[in-house]
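[1] For reference, the sequence and a predicted model appear below.
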Amino acid sequence: MNAEQRTQSGRRIDQLFASYSDDHRHPVNQRIHMVCVPAILWSVVALVWCIPVAGTLFRSGVWAALAMFVAWAFYNRMSRRLGLGMLAVFFFCGCLCRLIETRLGLPMLLKIAVAVFVVAWIGQFIGHSRWFEGRKPSFLTDLTYLLVGPAWVLAKFYRQMDWKY
């Protein structure tokens, strides 16, 4: 299905993906996004994971769980099948945060998250540079695209697996 057909389908998710795809045509930029977008998603979850929750039994993860739930609700509302996939992605992100926190401690999780965040964003901007895409990142026109990026990557995986979303 090409971008025009997706836009004509009328589903909001297809319209968002068509617009996002227009800003991500170069194959190198697309490959960079396949790596950097999931890395940024995990690093944001990890950064939020590190925010302490005073006055509770929980030292970490509460704000991340809340943020993941809100993001999942956005994805699930757009597409139940993508919502299920993003639920699995968020589960993996949470498990990885918990594993790193348990093994290395919360301060190390924070350091790793910051490093991954910085390196992945550098990759993103290289992909959008004049050498490859030559277009500004989609989120600079609409912050919603910060949420669309991870779903767009997952939808590409779904299409490779011949799954509908």
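    Nice, I can see it. Residues are numbered from 1 along each chain as shown.
[2] okay, CA-based contacts and neighbour counts for the rest of this
    Fine.
[3] which parts of the host helix or strand of residue 156 are buried?
    Element membership for residue 156, per DSSP states H and E: helix 145-160. Residues 145-146, 148-155, 158 are the ones in helix 145-160 that count as buried (16 or more other C-alpha atoms under 10 Å).
[4] The structure to be compared is supplied as follows:
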Amino acid sequence: MKTLQQQLGNYGLYHRSKRNVLTHLLGIPLIVFAVLCLLARIQIPLGGLVIDGGQLIVFVSVVYYLMLSVSLGLIMAVLLTILLVGAQPIAAMAFTPWLTISVGLFVFGWILQFAGHYFEGKKPAFIDDISGLIIGPLYVTAELLFMLGCYKKLEQQVTDIAGPTKP
């Protein structure tokens, strides 16, 4: 398994434009939220317990993030749980509003993503490496933390791999 620095650095190779990163700060959370809204409607019986698809994907994602970094994994656990709690009422809606909201958010999130990659002049990272789909949410969280002055050493390690950010 690649290290946290390698994962973020490789993803960062496709995200050096500030405009691209900014579109991702909104687009990726919208996509994740939309996916959780869609998956939260799927009921999965586990013994005497019933979980939904959103809970399962959050659990699996958080385990992966924790393997990369305990502190970032815990931050992701909190953020994904907040998104999941917000997704539950939407998943409980009647079919048409649930699907309209979920798909609408999903499409809008991807429009933002592709607009950002237009500014970047590069294709999305997941085209070359499917792991970009799980690294994307971690990357935007890390970028936001970098903007807040946190994780300076990690920021430098990512920049060493991906290069400097461009205006």
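    Arrived safely. For clarity, every value in this text was computed on a predicted model and none was experimentally measured.
[5] Please work out the TM-score for the two chains.
    The TM-score (TM-score structural alignment, normalised by the length of the first structure) is 0.81; 149 aligned residues with a C-alpha RMSD of 2.2 Å.
[6] quick one on the thing from earlier: any chance of the buried residues of helix 145-160 of the first structure in TSV, plus distance to residue 66 of the first structure?
    TSV is the format used below for the buried residues of helix 145-160 of the first structure (distance: C-alpha to C-alpha, whole Å):
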residue	distance to residue 66 of the first structure
145	20
146	17
148	19
149	20
150	18
151	18
152	22
153	22
154	21
155	24
158	26
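[7] On the three-state scheme, the residue located most distally from the centre of the first structure is what?
    Most distant residue from the mean C-alpha position of the first structure: residue 55, 30.5 Å away (C-alpha atoms, centre = their mean). Under DSSP: H, G, I helix; E, B strand; the rest coil, residue 55 of the first structure falls in the coil class.
[8] if I look at it, how far off is residue 70 of the first structure?
    In this view, residue 55 of the first structure and residue 70 of the first structure are 23 Å apart by C-alpha to C-alpha, to the nearest Å.
[9] Residue 41 of the first structure now?
    Counting by C-alpha to C-alpha - residue 41 of the first structure and residue 70 of the first structure are separated by 14 Å.
[10] counterpart of residue 72 of the second structure in the first structure?
    Superposed on the first structure with TM-score structural alignment, residue 72 of the second structure falls opposite residue 82.
[11] Count the residues that sit near that match.
    Residue 82 of the first structure has 22 neighbours, counted by other C-alpha atoms under 10 Å.
[12] quick one: what helix or strand has it in it?
    helix 80-104.
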